[in-house]
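J.: I'd like to go over a predicted model; first the sequence, then the structure.
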Amino acid sequence: MIVHTLIYRFPDDVAEEQRAEFFDAMRQLVLKTGLIKGFDHKPHLWLPADDRARGMTAASIAQFTCDDLDSLQKFSELPEVYDFVTDWKRRLRFEAAYANHEALTPSSDLPS
């Protein structure tokens, strides 16, 4: 399984309702393609230290899963995916970073 993790930051004037509409539309798009197996998103849980953080601090995280890299590539090359990203980026002016990776399995084991 391949996981596509997206990290979003939105301008301060983007209302929570607009963000919810964006993620609802994203869920509908990714799942209707048949190439994506699961989708979820959550808000970043803000800490006081985040006010002083360097670099991009997220507002929201989204993840979706697919069977393999080939499926993810097919998905990413769909015209409707390009149109979705282009349209919503114009409307919400968000910044995004992403990573494609295998599912993580956090462990408390320290390396020897």
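T.: Received, thanks.
J.: From here on, just use CA atoms for contacts and neighbour counts.
T.: OK.
J.: Span of stretch 46-54 from start to end?
T.: One end of stretch 46-54 to the other measures 14 Å (Cα to Cα, to the nearest Å).
J.: ok, residues contacting it?
T.: Contacts with stretch 46-54, where a contact means Cα atoms under 8 Å, 6 or more residues apart in numbering, come from residue 57.
J.: For it, what is the distance to the chain centroid?
T.: 20 Å (Cα atoms, centre = their mean, to the nearest Å).
J.: what do you get for stretch 20-36?
T.: The answer for stretch 20-36 is 11 Å, by Cα atoms, centre = their mean.
J.: Comparison target, given below:
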Amino acid sequence: MIVHTLIYRFPATVTEQDQQEFFAAMKELLDRHDTIKGFDHRPHLWLPADKGSRGITASAIAQFSTESLDDLKTFSETPEVYDFTTQWKGKLQFEAAYANHEQMSV
């Protein structure tokens, strides 16, 4: 199982409603592809030290999984994924980082 972890940082101008619409649209996109095996997202849980941290502190985290890296590659190269990313990044002006990794047991 391959997990695709996305770390989002939304500007202060992006409302909670905007974020919910973004993640709902992402879920709709993912649900249309049989290779996607799961999806979830959660807000970052803020600590007082996060306000002054030197690194980038996330607003939210999202994850979805596929059976293989090839499945993830095929999905991520679709025009639909490119269009989704371009549209929402233009609208919300978020920053994002991601990692592809095998499922972890914590």
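T.: Ah, there it is. Everything numeric in this text was worked out from a predicted model, so none of it was measured.
J.: Need the TM-score between these chains.
T.: The TM-score (TM-score structural alignment, normalised by the length of structure 2) is 0.98; 106 aligned residues with a Cα RMSD of 0.5 Å.
J.: Where do the strands of structure 2 begin and end?
T.: Here structure 2 has its strands, by DSSP state E, at 2-9, 36-43, 60-66, 95-102.
J.: Turn those into a markdown table, including mean neighbour count and distance to residue 25 of structure 2.
T.: Shown next, in a markdown table, are the strands of structure 2 (neighbours: other Cα atoms under 10 Å; distance: least, Cα to Cα, whole Å):
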| stretch | mean neighbour count | distance to residue 25 of structure 2 |
| --- | --- | --- |
| strand 2-9 | 20 | 15 |
| strand 36-43 | 15 | 12 |
| strand 60-66 | 19 | 13 |
| strand 95-102 | 14 | 16 |
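J.: any idea how far the residue nearest to residue 76 of structure 1 when sequence neighbours are not counted lies from residue 57 of structure 1?
T.: In space, and not counting its chain neighbours, residue 76 of structure 1 is closest to residue 82: 7.6 Å by Cα to Cα, 6 or more residues apart in numbering. Distance of residue 82 of structure 1 to residue 57 of structure 1, given as Cα to Cα: 25 Å.
J.: Mind checking which of these two has more residues around it?
T.: residue 57 (15 against 12; other Cα atoms under 10 Å).
J.: pretty sure residue 98 of structure 2 is touching residue 58, no?
T.: No - using Cα atoms under 8 Å, residue 98 of structure 2 is not in contact with residue 58; the gap is 11.6 Å.
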